[in-house]
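Trainee: here you go, sequence then predicted model.
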Amino acid sequence: MKLQDALFNWLQISIVAEARPEDRAAAETKAFFEVILREDHHLTQFGYTADDHVYRVQYKTAEEQRTQQFDRESAEQLLEDIRSNPKYNE
């Protein structure tokens, strides 16, 4: 999996896990992507911030610190899909 895809997937599930702290599957999926970021891409730190338009994922490798931006609407789409599906809101 490419780094940008792994970061985006981690961001989306992090947003879900934060909004739904009781959702064990979201927490487990977030942990899965954190393993991918650490082991496959050798990231030592990662986190995100948001404003009205974008999410910024800051991450660090042994050599450098970088930032990747993602459109806010795209990043929050998984959460919106979950919220709009009655199956997941019982």
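Mentor: Thanks, I have it.
Trainee: could you use CA atoms for every contact and neighbour count after this?
Mentor: OK.
Trainee: the strands in the chain, which residues?
Mentor: With strands called from DSSP state E, the chain shows them at 45-50, 54-60, 65-71.
Trainee: this is the other structure I want to compare:
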Amino acid sequence: MDSIQDAIYNWLTIKVVIDARPDDTAAIETEKMFYDILLEKHNLSNIEVSQDEDMYYVDFDKQGERKKQRFPRELIDVMLNHINQQPEKYRNYPL
């Protein structure tokens, strides 16, 4: 995962799942892994997410500069939609 855009995409996709399923232990572990990549590999800080009806926006600091990336909701919500359509395949298993 060399690009910041790919790293943010992966993190945001699983973050959306956690927001909808806060007790999903697998999602929590995965989100932490992707978040750590953003912090440690890409040196991002002050990561903030906002949204409107069409897009997700991710604002972050990198090397003292504030930056923003945007992603279509339909692209980011794919995983959550899939989980919601087939919940029996995504049961939560406590640690």
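Mentor: On my side now, so go ahead. What you are looking at is a predicted structure, and each value in this text was computed from that prediction instead of being measured.
Trainee: returning to that earlier point: I'd like the strands of structure 1 as JSON lines, with distance to residue 15 of structure 1 and mean neighbour count appended.
Mentor: Output for the strands of structure 1, formatted as JSON lines (distance: least, C-alpha to C-alpha, whole Å; neighbours: other C-alpha atoms under 10 Å):
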{"stretch": "strand 45-50", "distance to residue 15 of structure 1": "10", "mean neighbour count": "14"}
{"stretch": "strand 54-60", "distance to residue 15 of structure 1": "10", "mean neighbour count": "18"}
{"stretch": "strand 65-71", "distance to residue 15 of structure 1": "13", "mean neighbour count": "15"}
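Trainee: out of these, nearest to residue 29 of structure 1?
Mentor: Of all the strands of structure 1, strand 45-50 sits nearest to residue 29 of structure 1, with 15.9 Å by C-alpha to C-alpha.
Trainee: the closest one to strand 54-60, inter-axis angle?
Mentor: Angle of strand 45-50 of structure 1 versus strand 54-60, following axes from the mean of the first three to the mean of the last three C-alpha atoms, to 10 degrees, is 160 degrees.
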